[in-house]
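Visitor: any chance you could fold what I've pasted below:
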Amino acid sequence: MTSEKPEFKEVLRHTIWASDLTPEQLARVEADTVEQFVPKGGYVCRKGEMVDAWIGVIDGLVKMNNLSPEGKSVTFTGVPKGGWFGEGTLLKQETRKYDVVALRDTRIARMPAKTFMWLLDNSLPFTRFLLMQLNERLGQFIGMVEFDRLLDVDTRVARCLAALFNSHLYPGTDPLLQISQEEIGYLSGASRQRANQALQVLEKEGLLKVDYGGIQILDLDGLRRFRM
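Guide: So this is what the prediction gives:
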């Protein structure tokens, strides 16, 4: 771990759900949760695996996706730094229904299922957080049905970028979004070239600025309302 990267325990203490834990609860989380490095293109977890942990993105970017029987890749969502996922599968105690792949070198936190369930039983604030998390996730996936079936590529890219700024699911996302055009293509179901064209359209509308190594978001509400 380089000196520029925050210490793992410090990152855990500053997650959106940790602020209301008791010292005892936080100490157990810190003792039980482990860090994992996943290189670009590597699997964070795979479809069909029995879920044994709640997973957070400490640094990097991952996508949830599946392959259709015909081999077509279907991306459900991206999870940037600060996002946590897998609570629904843990609560249902079933196998994972999707693959999770790192779109760049990524640091992952894994909280064991036993610790996750202990928090659920012993922390009312954590339970409230999970209710909000599940509600936000449901709204996100309902929106993605429309996203996939009704929207053109320019609008899909706009919604894809706006979705990364959900303050509950992905707290602390910086307006200078460190994301490549290739990654935007993966998340919006478009080629890199088509995603680039969409970004040019959105830039002309004054909604963002394409900078070297990232996207500067200028009008988040405008991205959310684009062509509504």
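Visitor: CA only for contacts and neighbour counts going forward, please
Guide: OK.
Visitor: need the residue closest to the centroid of this protein.
Guide: Val79 (1.3 Å; C-alpha atoms, centre = their mean).
Visitor: residue contacts, that residue?
Guide: Counting by C-alpha atoms under 8 Å, 6 or more residues apart in numbering, Val79 makes contact with Val57, Leu61, Val62, Lys63, Met64, Leu164, Tyr170.
Visitor: try His168
Guide: Going by C-alpha under 8 Å, 6+ apart, His168 touches Ile16, Met132, Gln133, Glu136.
Visitor: the same query, at a cut-off of 10 Å, please.
Guide: Ile16, Trp17, Gly82, Gly83, Trp84, Phe129, Met132, Gln133, Glu136, Arg137 (C-alpha atoms under 10 Å, 6 or more residues apart in numbering).
Visitor: roughly how far does it sit from Ala109?
Guide: Using C-alpha to C-alpha, to the nearest Å, His168 is found at 18 Å from Ala109.
Visitor: quick one, strands of this structure?
Guide: 34-38, 43-45, 53-59, 61-67, 73-80, 84-85, 99-102, 106-112, 176-177, 208-211, 214-217 (DSSP state E).
Visitor: can you list those in JSON lines and add distance to Val157?
Guide: Below are the strands of the chain laid out as JSON lines (distance: least, C-alpha to C-alpha, whole Å):
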{"stretch": "strand 34-38", "distance to Val157": "26"}
{"stretch": "strand 43-45", "distance to Val157": "24"}
{"stretch": "strand 53-59", "distance to Val157": "22"}
{"stretch": "strand 61-67", "distance to Val157": "15"}
{"stretch": "strand 73-80", "distance to Val157": "12"}
{"stretch": "strand 84-85", "distance to Val157": "22"}
{"stretch": "strand 99-102", "distance to Val157": "19"}
{"stretch": "strand 106-112", "distance to Val157": "23"}
{"stretch": "strand 176-177", "distance to Val157": "14"}
{"stretch": "strand 208-211", "distance to Val157": "12"}
{"stretch": "strand 214-217", "distance to Val157": "12"}
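Visitor: which residues touch Gly214?
Guide: Applying C-alpha under 10 Å, 6+ apart to Gly214 gives the contacts Pro175, Leu176, Leu177, Gln178, Ile179, Ser180, Gln181.
Visitor: another one to check against the first:
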Amino acid sequence: MHRTMSIEKRPLKEVLRETIWARQLTAEQMARVEADTVEQFVPKGGYVCRKGEKVDAWIGVIEGLVKMNNLSPEGKSVTFTGLSAGGWFGEGTLLKGEQRKYDVTALRDSRVARMPAKTFMWLLDTSLPFTRFLLMQLNERLGQFIGMVEFDRLLDVDTRVARCLAAMFNTHLYPGTDMLLQISQEEIGYLSGASRQRANQALQVLEKAGLLKVDYGGIQILDLDGLRRFRA
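Guide: Predicted coordinates:
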């Protein structure tokens, strides 16, 4: 499945105002967020952030797709999760004041927003709705990682690919994800820990099961609940 991805240039202020966490901010709080948050372009294969660096910002994906990963002592790459447009990350490390414990790299050309740590902590101190959002964010992320440990250790590749795709439709972590998922077989392989060829085979299995349709522009999800329940 070969395609050319283009990055739609939506203004940063527009993106910020549409986030879940911004909906109940005051005018003063939103004004500071807009003034302090900056945009960064990250080319495919580039680093959004690196393991071991000082965490100085809360980061959101405006457009594109990035993955959170690490290298094992043996040099094997371990992917924790993929982050699509609308997803924000790094709040746990900011709250703990630690160095970053993972790399985040772009699977395709991406645009990210960086909210300075001082602004993030100010919102935490001044906005109860923002604090509630973060509690939900941390809870959803914990559930996501518990599920990933299960499917990485217990499930076959076909089921891993199904769960990987379904996980991208978490309405809190990745709001606004379209049922036509613009993702390549190579990217699915990275996120599910499989080769491109094996990811392609898994997609064929899921397509025959009536759960999705592989289109030129991406993957059309036909039965999201079926993907969540699928077992080969």
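Visitor: what's the TM-score for these two chains?
Guide: The pair, once superposed, lands on a TM-score of 0.98 when counted by TM-score structural alignment, normalised by the length of structure 1; 227 aligned residues with a C-alpha RMSD of 1.2 Å.
Visitor: kindly name the residues of structure 2 that line up with stretch 12-21 of structure 1.
Guide: Across structure 2, the stretch matching stretch 12-21 of structure 1 (TM-score structural alignment) is residues 16-25.
Visitor: which outside residues touch the matching stretch?
Guide: Contacts of stretch 16-25 of structure 2 (C-alpha under 10 Å, 6+ apart): 15, 29-31, 33-34, 37, 60, 62, 86-88, 113, 123, 126-134, 171-176.
Visitor: give the buried residues for that stretch.
Guide: For stretch 16-25 of structure 2, the neighbour count (16 or more other C-alpha atoms under 10 Å) marks Leu16, Ile20, Trp21, Ala22, Leu25 as buried.
Visitor: quick check, nearest of those residues to Phe151 of structure 2?
Guide: Nearest to Phe151 of structure 2 among the buried residues of stretch 16-25 of structure 2 is Ile20, at 28.5 Å by C-alpha to C-alpha.
Visitor: distance of the closest one from Trp88 of structure 2?
Guide: Going from Ile20 of structure 2 to Trp88 of structure 2 by C-alpha to C-alpha gives 11 Å.
Visitor: overlap in contacts of those two?
Guide: The contact sets of Ile20 of structure 2 and Trp88 overlap at His172, Leu173, Tyr174 (C-alpha under 10 Å, 6+ apart).
Visitor: matching residues in structure 1 for the longest helix anywhere in structure 2?
Guide: Ranked by number of residues, the top helix in structure 2 under DSSP state H is helix 128-154. Matched against structure 1 by TM-score structural alignment, helix 128-154 of structure 2 falls on residues 124-150.
Visitor: cool, and stretch 176-193 of structure 2?
Guide: Taking TM-score structural alignment, stretch 176-193 of structure 2 hits residues 172-189 over in structure 1.
Visitor: buried residues in that stretch?
Guide: Applying 16+ other C-alpha under 10 Å to stretch 172-189 of structure 1 flags 172-173, 176-189 as buried.
Visitor: let me see the contact set for Gly176 of structure 2.
Guide: Here Gly176 of structure 2 is in contact with Thr19, Ser84, Ala85, Gly86, Gly87, Phe169, Asn170 (criterion: C-alpha under 10 Å, 6+ apart).
Visitor: picking that back up, which one of the contacts of His168 of structure 1 is nearest Pro6 of structure 1?
Guide: Nearest to Pro6 of structure 1 among the contacts of His168 of structure 1, with distances taken as C-alpha to C-alpha, is Gly82, at 13.0 Å.
Visitor: so that closest one touches Val57, yeah?
Guide: Yes: counting by C-alpha atoms under 10 Å, Gly82 of structure 1 touches Val57, with 5.6 Å between them.
Visitor: need the overlap of contacts for the two.
Guide: Joint contacts of Gly82 of structure 1 and Val57 (C-alpha under 10 Å, 6+ apart) are Tyr170.
Visitor: burial of Val57 of structure 1, as a residue count?
Guide: 23 (other C-alpha atoms under 10 Å).
Visitor: what residue in structure 2 is paired with it?
Guide: In structure 2, Val57 of structure 1 lands on Val61 (TM-score structural alignment).
Visitor: what distance do you get for its match to Thr126 of structure 2?
Guide: 24 Å.
Visitor: can you flag the buried ones in the contacts of His168 of structure 1?
Guide: Ile16, Trp17, Gly82, Gly83, Trp84, Phe129, Gln133, Glu136, Arg137.
Visitor: let me know the closest of these to Leu218 of structure 1.
Guide: Closest to Leu218 of structure 1, out of all of the buried ones among the contacts of His168 of structure 1 and judged by C-alpha to C-alpha, is Gly82, at 21.3 Å.
Visitor: would you mind measuring from the aligned partner of that closest one in structure 2 to Ala202 of structure 2?
Guide: The alignment partner of Gly82 of structure 1 in structure 2, by TM-score structural alignment, is Gly86. To Ala202 of structure 2, Gly86 of structure 2 is 27 Å away according to C-alpha to C-alpha.
Visitor: cool, and Phe130 of structure 2?
Guide: 39 Å.
Visitor: these two: which is more packed in?
Guide: Set Phe130 of structure 2 next to Ala202 and count neighbours by other C-alpha under 10 Å: Ala202 wins out with 23 against 20.
Visitor: show me what that one lines up with in structure 1.
Guide: Aligned counterpart of Ala202 of structure 2 in structure 1: Ala198 (TM-score structural alignment).
Visitor: picking that back up, just the ones of the buried residues of stretch 16-25 of structure 2 in helices?
Guide: When the buried residues of stretch 16-25 of structure 2 are checked against helices (DSSP H), the matches are Leu16.
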